[in-house]
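Asks: Got a sequence here, can you model it:
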Amino acid sequence: MQEEIRSFISIDVEDPKILSGVRAVQSSLKNVGADLKIVGGENVHVTLKFLGNVPPEMLSKVREVLNGLKFSPFTLELSGVGAFPSMSRITIIWVGIGTGVVEVENI
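Replies: Purely as a prediction, here's the structure:
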């Protein structure tokens, strides 16, 4: 039996202005001494749903459902910054959604 894969459903962030803002936040946190592993722009995303550990044989079914989704383009504005599990022990930096949150919830 193959090992389960930690999985989530996400939207890639490719807008240069958003990526620039994310880099600025990363830089600010690094400058105040946060012990961070900075991820590249290709790994910046908006997580829609965390699936947890998924058996590999289920991933093709998940992909099939996702590939069948249809939605119109929409504007997304990022708002607010936080961290998991806390700001004093950062492992993941998150940025909230302002404009576009309804559209993301409807996907």
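Asks: alpha carbons only for contacts and neighbour counts from here, please
Replies: OK.
Asks: buried ones in the longest helix belonging to the chain?
Replies: In the chain, assigned by DSSP state H, the helix with the most residues is helix 16-31. In terms of neighbour count (16 or more other Cα atoms under 10 Å), helix 16-31 has its buried residues at 18-19, 22-23, 26.
Asks: Kindly indicate which of those residues lies nearest residue 73.
Replies: For residue 73, the nearest member of the buried residues of helix 16-31 is residue 18. The distance, counting by Cα to Cα, is 16.3 Å.
Asks: residues contacting that closest one?
Replies: Residue 18 makes contact with residue 78 under the criterion Cα atoms under 8 Å, 6 or more residues apart in numbering.
Asks: Repeat that for residue 78.
Replies: Applying Cα under 8 Å, 6+ apart, one finds that residue 78 lies in contact with 18, 95-99.
Asks: Going through those residues, which ones are buried?
Replies: The neighbour-count test (16+ other Cα under 10 Å) marks 18, 97 as buried among the contacts of residue 78.
Asks: ok, of the contacts of residue 78, which one's closest to residue 75?
Replies: Top of the list for closeness to residue 75, among these and by Cα to Cα, is residue 99 at 7.0 Å.
Asks: One more, so I can put them side by side:
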Amino acid sequence: MANHYFIGIKIPLPEARSLVEQRDSWNLSSHKRYPAAEDLHITLVFIGADPEGEIRAVEQALQNIAHSPFDLKITGTGYFGKKERPGVVYAAVEESESLNGLQDKIMTALKDFNLTPDTKPFVPHITIANKWAGKDKWTEIPAFGPGHFSVEDFSLFRIEPNSTPRYVAIKTYKLKDGV
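Replies: Below is the predicted model:
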């Protein structure tokens, strides 16, 4: 199977551990996957496969992005799918012009490559459970307490489906002064 890639923000370990502890306190058995704290992230752009071997050039293009560090707040819980059978349960992140701006800059940096990044609308989130496998429907989605963290870098990740952690940072880019 070909390697798959994405660009994202790794959640700092103290905040990631807090999210995992909260999730684990819910005693879920409804999903197939419960990401480890080390794998928690916000996906900025899912790239998928690299059919033409451009990932090294993508590494170089991402170095040219100038964007100032910023803070993000976790505002609660959200889900994708039906509320009673959510395919993905996530920690919701507040709306952020800085986060949206960084995502826009990354999409622009990728436009000259023959990649097929995901074009769904950007919904910033931190997946904490996915792949619905439950028998009992949910009556409510448990809530995350508020949290916050600083975003000082982003990374190009390779997905290693049979490893822990599943997401390996190939290259990390420090945010530097920029708009």
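Asks: Superposing both, give me the TM-score.
Replies: Here the TM-score for the pair of chains, by TM-score structural alignment, normalised by the length of the first structure, is 0.72; 101 aligned residues with a Cα RMSD of 2.5 Å.
Asks: starting at the chain centroid, how far to the longest helix of the first structure?
Replies: Taking the mean C-alpha point of helix 16-31 of the first structure and that of its whole chain, the gap between them comes to 15 Å (Cα atoms, centre = their mean, to the nearest Å).
Asks: Identify the residue of the first structure aligned to residue 54 of the second structure.
Replies: Pairing criterion TM-score structural alignment: the partner of residue 54 of the second structure within the first structure is identified as residue 58.
Asks: tally of neighbours for its match?
Replies: Neighbour count of residue 58 of the first structure, defined by other Cα atoms under 10 Å: 11.
Asks: Just tell me what residue 38 of the first structure corresponds to in the second structure.
Replies: The alignment partner of residue 38 of the first structure in the second structure, by TM-score structural alignment, is residue 34.
Asks: so where do the strands sit in the second structure?
Replies: In chain order, the second structure shows strands spanning 4-10, 31-33, 41-49, 70-82, 85-93, 125-132, 147-151, 153-159, 167-174, with DSSP state E as the criterion.
Asks: Dump those into a markdown table; add distance to residue 109 of the second structure as well.
Replies: Putting the strands of the second structure into a markdown table (distance: least, Cα to Cα, whole Å) gives the following:
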| stretch | distance to residue 109 of the second structure |
| --- | --- |
| strand 4-10 | 12 |
| strand 31-33 | 32 |
| strand 41-49 | 11 |
| strand 70-82 | 20 |
| strand 85-93 | 24 |
| strand 125-132 | 22 |
| strand 147-151 | 20 |
| strand 153-159 | 13 |
| strand 167-174 | 14 |
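Asks: Closest to the mean position in the second structure, which residue would that be?
Replies: Centrality entry for the second structure: nearest residue to the mean C-alpha point is residue 42, 2.4 Å, by Cα atoms, centre = their mean.
Asks: hang on, isn't it packed against residue 103?
Replies: No. Residue 42 of the second structure is beyond contact range of residue 103, at 10.6 Å (criterion: Cα atoms under 8 Å).
Asks: what do those two both touch?
Replies: Common neighbours of residue 42 of the second structure and residue 103 (Cα under 8 Å, 6+ apart) do not exist.
Asks: returning to what we had before: any chance of the buried residues of helix 16-31 of the first structure in JSON lines, plus distance to residue 53 of the first structure?
Replies: As requested, those are arranged in JSON lines below (distance: Cα to Cα, whole Å):
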{"residue": "18", "distance to residue 53 of the first structure": "29"}
{"residue": "19", "distance to residue 53 of the first structure": "28"}
{"residue": "22", "distance to residue 53 of the first structure": "27"}
{"residue": "23", "distance to residue 53 of the first structure": "29"}
{"residue": "26", "distance to residue 53 of the first structure": "28"}
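Asks: returning to that earlier point: contacting residues around the match of residue 54 of the second structure?
Replies: In this structure, residue 58 of the first structure makes contact with no residue, judged by Cα under 8 Å, 6+ apart.
Asks: how close does it sit to residue 64 of the first structure?
Replies: From residue 58 of the first structure over to residue 64 of the first structure the distance is 10 Å, taken as Cα to Cα, to the nearest Å.
Asks: for residue 4 of the first structure, same thing?
Replies: With Cα to Cα as the criterion, residue 4 of the first structure and residue 64 of the first structure are 18 Å apart.
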